[in-house]
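Chemist: Build me a structure from this.
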Amino acid sequence: MPVITPCQTMRGHTGHVRSVVHIPGKRQIITCSADGSLRPWDLESGVQIGEGWRDENSAGLRSMALSPNGKIVASGGNDGKVRLWNVETRKVIAKWTAHTGVVCTLCWSADGERVASGSWDGTTRIWNVNSGRTILAIKTGHNWVYVVMYSPDSSKLATGTGGDKDKAVKIWDAKTGELLNTPKYDGPLCTVRSLAWTSDGKLQAYVRIIWLD
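Modeler: Model (predicted):
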């Protein structure tokens, strides 16, 4: 098996790196970390661009998602808040508070008008970006929501959890919150950490298997 070596090694965070986004049209990425900061990096040199982004009293960051137009980053953290950051100014432009647990996952709708968040409080919320209000709150029945993902046309929303073999993934109507489907899974107990939709609207789940004695 060939050995793969990294092109760059970027150092600066003092906590676990939780998420990475790529800025479209640029050789730049942004990372978020348990140290509470977001940091932009140059992919050519591996050097951090400017100072890290921080918000006053922000806790460790758990999740991050870039808007479809590449101008806004949504972040979620241990404090249960969702923050929107302007990529150019590197400042917080909105702060949404409703979750009572860690915000572990975020996803933008295709039109950039909504953000879906998933939390360890077991809920998924859909936010109106312009008003900052929750327009739909789904009590998923998951103990924790580890991942949430819009379908390509943003009509459906998939959620994933851990420790629930029979209901590890659920699919919802993104407008009404109606449960549409609970895909069957016949394997061992797992944690669903990532979900992806194919272009034709089919769902794929990526899991971490937890073997029980």
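Chemist: Only C-alpha atoms from now on, for both contacts and neighbour counts.
Modeler: Will do.
Chemist: In which helix or strand does Glu89 reside?
Modeler: Quick fix: residue 89 is Thr, not Glu. Thr89 belongs to no helix or strand when assigned by DSSP states H and E.
Chemist: and what of Ser63?
Modeler: strand 61-66.
Chemist: what's in contact with the next helix or strand after that strand?
Modeler: As assigned by DSSP H and E, the chain's next helix or strand after strand 61-66 is strand 72-77. Residues from elsewhere that reach strand 72-77 (CA atoms under 8 Å, 6 or more residues apart in numbering): 58-67, 82-87, 102-106.
Chemist: if we can go back for a sec, show me how far the strand holding Ser63 is from its chain's centre.
Modeler: What separates the centre of strand 61-66 from the centre of its chain is 5 Å, taken as CA atoms, centre = their mean, to the nearest Å.
Chemist: Equivalent analysis for stretch 21-32, please.
Modeler: That offset, for stretch 21-32, works out to 15 Å (CA atoms, centre = their mean).
Chemist: what's next to that stretch, contact-wise?
Modeler: 17-20, 38-44, 61-66, 70.
Chemist: Now stretch 131-145: buried residues?
Modeler: Buried residues in stretch 131-145, counted by 16 or more other CA atoms under 10 Å: 132, 134, 136-138, 140, 142-145.
Chemist: same deal with stretch 114-130?
Modeler: Buried, per 16+ other CA under 10 Å, within stretch 114-130: 114-129.
Chemist: Can you report how many residues neighbour Tyr146?
Modeler: 26 (other CA atoms under 10 Å).
Chemist: Could you list which of the buried residues of stretch 114-130 belong to strands?
Modeler: Mapping those onto strands (DSSP state E) picks out 114-119, 123-128.
Chemist: Next, the second sequence, to be compared with the first:
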Amino acid sequence: MEFTPNGKEILIGDSSGVVHFWNLETWEKIREFKANTNQITKIAVSPDGKQILTLGVDINSDKTPGLAAKLWDLSGKPIADIDFFQNTIGFLGDVSFSPNGKEIAIVITKNQGTFKFYDSSSGKLIPRSTTNSLSGFNFSYSPDSKTIAFNGLSGIKLLNYKAKSDFIELPADYEKEINQMKQKGFIDLQYSADGKKLL
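Modeler: From the prediction side, this is the model:
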């Protein structure tokens, strides 16, 4: 599920591939649209609230299941079928808009992790940078868009993104405030609003 930037609506994806819009003031369902043939695993809303990104399970023409990433406008009108990923592990992955809303990032959990970037206006792949050596569950942009925290089977990695170049992996020298937590096996993570901590 995902809140709209204005905090007035919440979007919920269900196991049948439908996205439901709920008004948080009246608790009434406003509308819905069919996004995937099967369950929706992730939803993201663009910073300006005008686009929706879904990641869900689809069956392709060969009757092979996989994760399909799709871009929509706020009414549910399709903008682009971004990508289809086969041979995923447990249909795990994550999607997000960059903080400036210009790019879409997708990470898919595979034997060799897939990390790709797309133009949010067209849905086309940005060929300048992919990271394929990591298997990942999810990621989080820093508020300034300069760093992405990447959570995978090998723990948390910080990736420094520079325009027109590949990711450069930063040393994972981070201080854990709760020492009982293990480095590996995190399911989710998120930057704090000031960009100084990972939660």
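Chemist: Tell me how the two chains score on TM-score.
Modeler: Here the TM-score for the pair of chains, by TM-score structural alignment, normalised by the length of structure 2, is 0.77; 177 aligned residues with a CA RMSD of 2.3 Å.
Chemist: on that earlier part again, which pair in the buried residues of stretch 131-145 of structure 1 spans the largest distance?
Modeler: Gly132 and Asn143 (25.4 Å; CA to CA).
Chemist: residue nearest the centroid of structure 2?
Modeler: Val95 (1.3 Å; CA atoms, centre = their mean).
Chemist: pretty sure it contacts Ile40?
Modeler: No - using CA atoms under 8 Å as the test, Val95 of structure 2 is too far from Ile40 to be in contact (11.7 Å).
Chemist: Let me have the ones in strands among the buried residues of stretch 114-130 of structure 1 in JSON lines, extended by distance to Ser194 of structure 1.
Modeler: JSON lines is the format used below for these (distance: CA to CA, whole Å):
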{"residue": "Arg114", "distance to Ser194 of structure 1": "20"}
{"residue": "Val115", "distance to Ser194 of structure 1": "17"}
{"residue": "Ala116", "distance to Ser194 of structure 1": "15"}
{"residue": "Ser117", "distance to Ser194 of structure 1": "14"}
{"residue": "Gly118", "distance to Ser194 of structure 1": "12"}
{"residue": "Ser119", "distance to Ser194 of structure 1": "14"}
{"residue": "Thr123", "distance to Ser194 of structure 1": "17"}
{"residue": "Thr124", "distance to Ser194 of structure 1": "15"}
{"residue": "Arg125", "distance to Ser194 of structure 1": "18"}
{"residue": "Ile126", "distance to Ser194 of structure 1": "19"}
{"residue": "Trp127", "distance to Ser194 of structure 1": "21"}
{"residue": "Asn128", "distance to Ser194 of structure 1": "24"}
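Chemist: Now do the SS call for the aligned partner of Trp172 of structure 1 in structure 2.
Modeler: With TM-score structural alignment defining the correspondence, Trp172 of structure 1 maps onto Leu159 in structure 2. Put simply, Leu159 of structure 2 is strand when judged by DSSP: H, G, I helix; E, B strand; the rest coil.
Chemist: thinking again about what came up before, identify the residues contacting the residue nearest to the centre of structure 2.
Modeler: Contacts here follow CA under 8 Å, 6+ apart; on that basis Val95 of structure 2 touches 42-44, 53-55, 104-107, 138.
Chemist: run the last query once more with 6 Å
Modeler: 105-106 (CA atoms under 6 Å, 6 or more residues apart in numbering).
Chemist: What lines up with it in structure 1?
Modeler: Aligned partner of Val95 of structure 2 by TM-score structural alignment: Leu106.
Chemist: got the contact list for the nearest residue to its match once chain neighbours are set aside?
Modeler: Distances taken as CA to CA, 6 or more residues apart in numbering place Ser117 nearest to Leu106 of structure 1, at 4.5 Å, with adjacent residues excluded. Contacts for Ser117 of structure 1 (CA under 6 Å, 6+ apart) come out as 105-106, 124-125.
Chemist: Format these as JSON lines; extra columns: distance to Lys156 of structure 1.
Modeler: Formatted as JSON lines, these follow (distance: CA to CA, whole Å):
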{"residue": "Thr105", "distance to Lys156 of structure 1": "16"}
{"residue": "Leu106", "distance to Lys156 of structure 1": "15"}
{"residue": "Thr124", "distance to Lys156 of structure 1": "13"}
{"residue": "Arg125", "distance to Lys156 of structure 1": "13"}
